[in-house]
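Colleague: What follows is a predicted structure for the sequence shown.
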Amino acid sequence: MPIVRDELDPKISMWYFLAHSLRFWREKEGLSLTQCGQVIGVARSTVSNMEAGRRRPQDDHMRLLDQRYQTGVIFQMLLWFARMAHDPDWGRQIAKYEEQSHLIKLYHGQVIPIALQTDDYTWACVRAGTPKDFEASMARRVARKQYFLGRMEDFEVWALLDESVLARVVGGPQVMRAQLEHLLKLSELPQFSLRVVPFSAGAHLGVDGSLQLLSLDSRDVAYSGAQNGGRLIETPGEVRELSVKFDRIGSKAASEDASRELIKQYLERYT
């Protein structure tokens, strides 16, 4: 008997609504997965993964479906809105991309990135937030952090931090001391580059919010942070724009050696 997949809830995100629509229209037109794949030039399994939300479709796929279904630009616009909208499920998707990446670039200007935090620092951040379940939120962050650190031999990390991250006391002096010692240890790893944008650099593009760039084998993706969430970005043009922004922020940063010295200066303040 054929395997019947549960339909995705289209109310969860625009990506789920798009995946739901792909399956609805294919079945409405009486096409099999294989036949649909022939329309857009991909394998049966690829269509299945798109409809299950495991793989993101591309512009040419949506254009060909609009032609086949005579839907104008509906599928092309659904893809556009999915890319532009905040995705509540972004954390799960970006974690998948992190598994495939060989280079991760991070910029944070408010707090230490989760992947680089000590557990005490993470707990202080969790308690400062408003989750319904502090323990569950903490468990999710620690699990992601442990996985990230466990794979650090498999990829490079380029991290840019604003000096305000060092100056902001999260969890008290003792927590900050341990956190800065942790950063210094990470900065000694050959695959890890840590640079700080000092206050003396003045205004820079990083004041708009955090960002993350992931280099995969075939393409790059990005994440732009914002209040109440952020946006996972897969459009090549937007990803390039964020890559340029990261480089421009980096042009304001101190060297790796000077950044370590700056971290040590703050470490003395917390001792």
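Modeller: Ah, there it is.
Colleague: CA atoms for contacts and neighbours, from now on please.
Modeller: Noted.
Colleague: list the buried ones in stretch 230-245?
Modeller: Judged by neighbour count (16 or more other C-alpha atoms under 10 Å), stretch 230-245 contains these buried residues: Gly230, Arg231, Leu232, Ile233, Glu234, Thr235, Val239, Arg240, Leu242, Ser243, Lys245.
Colleague: For Leu160, see how far away Pro190 is.
Modeller: Counting by C-alpha to C-alpha, to the nearest Å, the gap from Pro190 to Leu160 is 16 Å.
Colleague: neighbour count winner among those two?
Modeller: Set Pro190 next to Leu160 and count neighbours by other C-alpha atoms under 10 Å: Leu160 wins out with 29 against 10.
Colleague: check which helix or strand covers the spatially closest residue to the more buried one that is not a sequence neighbour.
Modeller: Closest residue to Leu160 apart from its sequence neighbours, by C-alpha to C-alpha, 6 or more residues apart in numbering: Tyr107 at 4.7 Å. Using DSSP states H and E, Tyr107 sits in strand 103-108.
Colleague: following that strand, which helix or strand shows up next?
Modeller: With elements assigned by DSSP H and E, the helix or strand that comes after strand 103-108 is helix 119-128.
Colleague: Residues contacting that following helix, please?
Modeller: Ile114, Phe134, Ser137, Met138, Arg141, Val142, Val170, Gly171, Val175, Met176, Gln179 (C-alpha atoms under 8 Å, 6 or more residues apart in numbering).
Colleague: Let's see that with 6 Å instead.
Modeller: Gly171 (C-alpha atoms under 6 Å, 6 or more residues apart in numbering).
Colleague: and if you look at stretch 257-269?
Modeller: Arg177, Arg195, Val196.
Colleague: so who does the residue nearest to Ala253 when sequence neighbours are not counted touch?
Modeller: Spatial nearest neighbour of Ala253, chain neighbours left out: Val197 (4.0 Å); criterion: C-alpha to C-alpha, 6+ apart. If a contact means C-alpha under 6 Å, 6+ apart, then Val197 has Asp162, Glu163, Lys252, Ala253, Ala254 as its contacts.
Colleague: what two of those have the greatest distance between them?
Modeller: Largest separation among the contacts of Val197 by C-alpha to C-alpha: Glu163 and Lys252, giving 11.5 Å.
Colleague: ranges for the strands of the stretch 51-200 of the chain?
Modeller: Ranges of strands in the stretch 51-200 of the chain, per DSSP state E, counting those that start in this stretch, are 103-108, 156-162, 192-197.
Colleague: Below is an additional structure, to be compared with the one above:
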Amino acid sequence: MPGVTPTMGRRRLGGVLKALREKASLTNDQARKKSGVSTGKLSRLETGHNVVYAKDVRALLDAYDAPPEVRHKVLQLAALAEEHGWWEEFDDVLPAGLDLYLSIEQAAASLLVFGTSVVHGLLQTEDYTRAWIRAADPGSPNAELERLVSLRMKRQELLSRETDPLSLWAIFDEAVLRRRIGAADTMRTQVEHLLAMSERPNITIQILPFEAGAHAAASGPFTLVEFAEPTDPEIGYVDCAAGNVYPEKPAQVRRMKTKFHHLTSSALTPEKSLLFIRKIAKELA
């Protein structure tokens, strides 16, 4: 079904089905002949772009001679792939393509983030979020803006979930703290919020000061997503004017990870970063 947006569940299932097909040494056409699943549908299933039907998955498992224990796990994964995400309640305002990122973020164990102009959404206060969205789209109706604010606040529950809260390591360029978003008290509250969030064991914040000069990620902000499951490879995320990009080839991910490690060395240590943030908070008082 062309046009179906991939979710993390579908991507996971697709990766497993592709691995099983390759293990069976079958081409797409050979898999079609053995399973009765068209090559087009198979291709879309393997890339996460198809609605998942159990009968198709069973037919493919038969074609790949999957053992019982593998069949059970894959069929469980197929059922999970079609579960609705919490973000679907915001379909009326959800930006195009964001549902894929939210499903990836929901499944993540940790995020490595480099930001250059704005506080990461998971660390924003309501007023800061409201001011940022209003600046980005001055003509949006108030009701729509408030729905987007609620969406962002809902995302933040990942950081405090009871089981395996999301780990976040954020490196912010000094410009993130210097750029005034909203009124003075909005910015001050946001900076104080960063201090409070940094006290959580699953959150690390570093500041890359202007005096650090040129650095490894001068090309712009990015996110690296890591998963608990060893079968889920790391994936990158870059939000740009042309749309969301997901670098996932091993070489691409390695380059992004290398950049992040260089940034951790160029930035102030977490301890010194907190002192720097406190200094900014006093300046805003």
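Modeller: That came in fine, so what should we check first? All of these numbers come straight from a predicted model, not from anything done at the bench.
Colleague: which one of the contacts of stretch 257-269 of structure 1 has the most neighbours?
Modeller: When neighbours are taken as other C-alpha under 10 Å, the top entry among the contacts of stretch 257-269 of structure 1 is Val196 (28 neighbours).
Colleague: which ones are touching that residue?
Modeller: Leu160, Leu161, Asp162, Ala253, Ala254, Ser259.
Colleague: Equivalent analysis for Ser210 of structure 1, please.
Modeller: Contacts here follow C-alpha under 6 Å, 6+ apart; on that basis Ser210 of structure 1 touches Tyr107, His108, Gly225.
Colleague: Please list which of these are preserved in structure 2.
Modeller: Compared against structure 2 with both residues aligned by TM-score structural alignment, their matches' C-alpha atoms under 6 Å, those retain Tyr107, His108.
Colleague: out of the contacts of Ser210 of structure 1, who's nearest Gly37 of structure 1?
Modeller: Nearest to Gly37 of structure 1 among those: Gly225, at 34.6 Å, using C-alpha to C-alpha.
Colleague: residue in structure 2 matching that closest one?
Modeller: Using TM-score structural alignment, the partner of Gly225 of structure 1 in structure 2 is Asp239.
Colleague: Direction-wise, compare the helix or strand encompassing its match with strand 110-115 and give the angle.
Modeller: Element membership for Asp239 of structure 2, per DSSP H and E: strand 235-240. Orientation of strand 235-240 of structure 2 against strand 110-115 (axes from the mean of the first three to the mean of the last three C-alpha atoms, to 10 degrees) gives an angle of 30 degrees.
Colleague: List the buried residues of strand 235-240 of structure 2.
Modeller: Ile235, Gly236, Tyr237.
Colleague: Map Thr116 of structure 2 across to structure 1 for me.
Modeller: Using TM-score structural alignment to pair residues, one finds that Thr116 of structure 2 aligns to Gly109 in structure 1.
Colleague: can you pull the contacts of its match?
Modeller: Taking C-alpha under 6 Å, 6+ apart, we find Gly109 of structure 1 in contact with Leu161, Asp162.
Colleague: now for the buried residues of stretch 230-245 of structure 1, which pair is the farthest apart?
Modeller: So, the buried residues of stretch 230-245 of structure 1 by C-alpha to C-alpha: farthest apart are Gly230 and Arg240, at 17.6 Å.
Colleague: can you count the residues close to Arg54 of structure 1?
Modeller: Neighbours of Arg54 of structure 1 (other C-alpha under 10 Å): 15.
Colleague: In space, what's closest to the residue most central in space within structure 2 - neighbours in sequence excluded?
Modeller: By C-alpha atoms, centre = their mean, the mean C-alpha position of structure 2 lies nearest to Glu105, the distance being 3.8 Å. Leaving aside its chain neighbours, Glu105 of structure 2 sits nearest to Val225 (7.4 Å; criterion: C-alpha to C-alpha, 6+ apart).
Colleague: Quick check: that neighbour is in a strand.
Modeller: Yes: read with DSSP: H, G, I helix; E, B strand; the rest coil, Val225 of structure 2 is one of the residues of a strand.
Colleague: any idea how far the residue mapped onto it from structure 1 lies from Ile233 of structure 1?
Modeller: In structure 1, the residue paired with Val225 of structure 2 according to TM-score structural alignment is Leu214. From Leu214 of structure 1 across to Ile233 of structure 1, the span is 10 Å (C-alpha to C-alpha).
Colleague: Name the residues contacting each of those two.
Modeller: Jointly contacting Leu214 of structure 1 and Ile233 under the rule C-alpha under 6 Å, 6+ apart are Val221, Ala222.
Colleague: if you look at the contacts of Val197 of structure 1, which of them are in helices?
Modeller: Under the assignment DSSP state H, the contacts of Val197 of structure 1 contribute Glu163 to helices.
Colleague: Just the buried residues out of the contacts of Val197 of structure 1, in ChimeraX syntax.
Modeller: With 16+ other C-alpha under 10 Å as the criterion, this ChimeraX line picks the buried residues out of these:
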select :162,163,252,253,254
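Colleague: give the contact list for Trp15 of structure 1.
Modeller: Ala82.
Colleague: any idea which helix or strand carries it?
Modeller: Per DSSP H and E: helix 14-28 holds Trp15 of structure 1.
Colleague: what's the next secondary structure element after that helix?
Modeller: helix 33-40.
Colleague: what's in contact with that next one?
Modeller: With C-alpha under 6 Å, 6+ apart as the criterion, helix 33-40 of structure 1 contacts Ala43, Arg44, Val47, His61, Leu64.
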